[in-house]
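Student: Give me a 3D structure for the following:
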Amino acid sequence: MSTPTGFDELIHPATRLSVVSLLAATEWADFAFIRDSLSLSDSALSKQLHTLEEAEYLEIRKEGGGRKRRTKVRLTDRGRTAFEGHVAALRAIVERAGPVTTATATATASAPQQQQPSKAGR
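Tutor: Got it, this is the predicted structure:
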């Protein structure tokens, strides 16, 4: 199976996808807001932001000084384009599976599994 156009390995890990998704809904977001919204530690969020910034998907701005210093983050145009392409690729993957109904999912989950013959009986 081929990977759809737009699928972005950098954005795909759940934490980075969550960060980018949150930022896609706003112009700028405070570091603390992102951290608290995603229940991440400062260090875990910093690592993900650094990775995305290196790819030029994010812009990070430090404002103020001393105890009033704030870190603000936004998606760049490149990051927004990558996110939109990734979402479209994920939709394409899901659509390939076709419709899944509750009846289909239940039947699949409750179907008996075929057992392999044991080697002891040979």
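
Student: contacts, neighbours, all on C-alpha from now
Tutor: Will do.

Student: which ones are touching the spatially most central residue of the chain?
Tutor: Against the mean C-alpha coordinate of the chain, by C-alpha atoms, centre = their mean, the closest residue is Leu17 at 1.9 Å. Contact partners of Leu17, counting by C-alpha atoms under 8 Å, 6 or more residues apart in numbering, are Ile11.

Student: Let's compare: structure for the following, please.
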Amino acid sequence: MSEHPTSSLDDVVHQRVRLGILAVAREARRVEFTFLRTTLGLTAGNLSQHLAVLEKAGLITVEKGYEGRRARTWIDLTKAGKQALHDEVTALKALIRQLEQPGADACPAKSTAPGLTAPEPQ
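Tutor: Have a look, this model is predicted:
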């Protein structure tokens, strides 16, 4: 029996906000903190916490600097971050393919897989 596609999902990447951060950062060479905060509808503190998790995992780099007189924070995907996002998308596609297979909505009682039971009649 093969593994379920959800076993390939990465808990660090799969979390909704962190997946959003990686997706937005993938669309650009680098992304500015305020743009990311606004795009994802987050507070600065919440975004900072998620960036710290991604940075600790080696999926992004965070660079602080100035643009003119304004302090800026820039986020870049690392090579590992690009690969992690690619792997997550691949796992999600596999899950979708499995769910869209003919018979995916069939009564599980007809399955020979252990642990599956028929739903209770409504």
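
Student: coming back round to it: what residue of structure 2 takes the place of the residue nearest to the centre of structure 1?
Tutor: Under the alignment (TM-score structural alignment), Leu17 of structure 1 maps onto Leu19 of structure 2.

Student: Could you report the distance from its match to Leu59 of structure 2?
Tutor: To Leu59 of structure 2, Leu19 of structure 2 is 11 Å away according to C-alpha to C-alpha, to the nearest Å.

Student: and stretch 65-83 of structure 1, which residues are buried?
Tutor: Using 16 or more other C-alpha atoms under 10 Å as the test for burial, stretch 65-83 of structure 1 gives Lys72, Val73, Arg74, Leu75, Thr76, Gly79, Arg80, Ala82, Phe83.

Student: Could you check which residue of structure 2 pairs with Lys62 of structure 1?
Tutor: That one, Lys62 of structure 1, aligns with Lys64 by TM-score structural alignment.

Student: Shouldn't its match be within a helix?
Tutor: No: applying DSSP: H, G, I helix; E, B strand; the rest coil, one finds Lys64 of structure 2 to be strand, outside a helix.
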